[in-house]
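J.: sequence first, then the predicted structure, then my questions.
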Amino acid sequence: MTELKIICNGESRLVSVNTTVAALIAELGLEQTQLAVELDGRVLTAEGLDNAMLTENSRLELIRFVGGG
C-alpha cells in the first residue's frame, strides 16, 4: 500500500505512507505557527508535528488562527 486514506477537517484525503503531520501541513501550504492541530482526538504541540505519523483512517483537524477585531 503506497497511500493511506485519512480524514482532514472532515474531508477524505489520500496521503503517502510515512507522511507526518508536519509534511502534510507543508504540502497544504500552511504555516505551522498559525495552526492548532488535533490528531485522533489528541492536541499536538508544535514540537510533536514532525514525529506524528499519519495512519490509515487518521482523523486530523487543522484550525487556523485568524486575527481581527
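T.: Perfect, thanks for sending it.
J.: drop to CA atoms for contacts and neighbour counts, all remaining ones
T.: OK.
J.: against residue 52, how distant is the nearest residue to residue 3 once chain neighbours are set aside?
T.: Once flanking residues are discounted, residue 3 sits nearest to residue 16: 4.4 Å by C-alpha to C-alpha, 6 or more residues apart in numbering. Residue 16 is 14 Å from residue 52, where distance means C-alpha to C-alpha, to the nearest Å.
J.: isn't residue 5 right up against residue 13?
T.: Yes. Residue 5 lies in contact with residue 13 (C-alpha atoms under 8 Å); the separation is 5.7 Å.
J.: try this one next to it:
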Amino acid sequence: MQITINGETRSLAEGLDVAGLVAELGLTPDGIAVAVDHAVVARGRWQGRTLDDGAQVEIVTAMQGG
C-alpha cells in the first residue's frame, strides 16, 4: 500500500498500524504525535489503528528551545 508521511509518498506493507509505522521508521514514541487523515491518534490507540492505502500521515516531533 502507499501512504503519504509528512508529504512524502512511501510504499509499506498492508495491515500496518500506527505503532508499527513508528517502529518501522525507527522513531521513539516519546515526544511525537501522529495524525492520520487530519485526526490526531492518541498514543494508547496506535496499536490497532491500521493505516489504509492512500492515508495521509503527519508525524510531529516535540523540540525544546526558544
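T.: Thanks, I have the structure now. Everything quoted here is computed from the prediction, not taken from an experiment.
J.: just to revisit the earlier point, more crowded one of residue 5 and residue 13 of the first structure?
T.: A side-by-side neighbour count of residue 5 of the first structure and residue 13, using other C-alpha atoms under 10 Å, places residue 5 first with 17 against 13.
J.: and that one, what element?
T.: strand 3-8 (DSSP states H and E).
J.: buried residues, that strand. List them.
T.: 4-8 (16 or more other C-alpha atoms under 10 Å).
J.: what's the matching residue for the residue nearest to residue 3 of the first structure over in the second structure?
T.: Counting by TM-score structural alignment, residue 16 of the first structure corresponds to residue 13 in the second structure.
J.: can you get me a residue count around residue 19 of the second structure?
T.: Using other C-alpha under 10 Å: residue 19 of the second structure sits among 19 other residues.
J.: tell me the SS of residue 64 of the second structure?
T.: Following DSSP: H, G, I helix; E, B strand; the rest coil, residue 64 of the second structure is assigned to coil.
J.: burial count for it?
T.: 4.
J.: and it, what pairs with it in the first structure?
T.: Using TM-score structural alignment, residue 64 of the second structure lines up with residue 67 in the first structure.
J.: do residue 46 of the second structure as well
T.: Counting by TM-score structural alignment, the partner of residue 46 of the second structure is residue 49.
J.: that match and residue 59 of the first structure, how far apart?
T.: With C-alpha to C-alpha as the criterion, residue 49 of the first structure and residue 59 of the first structure are 14 Å apart.
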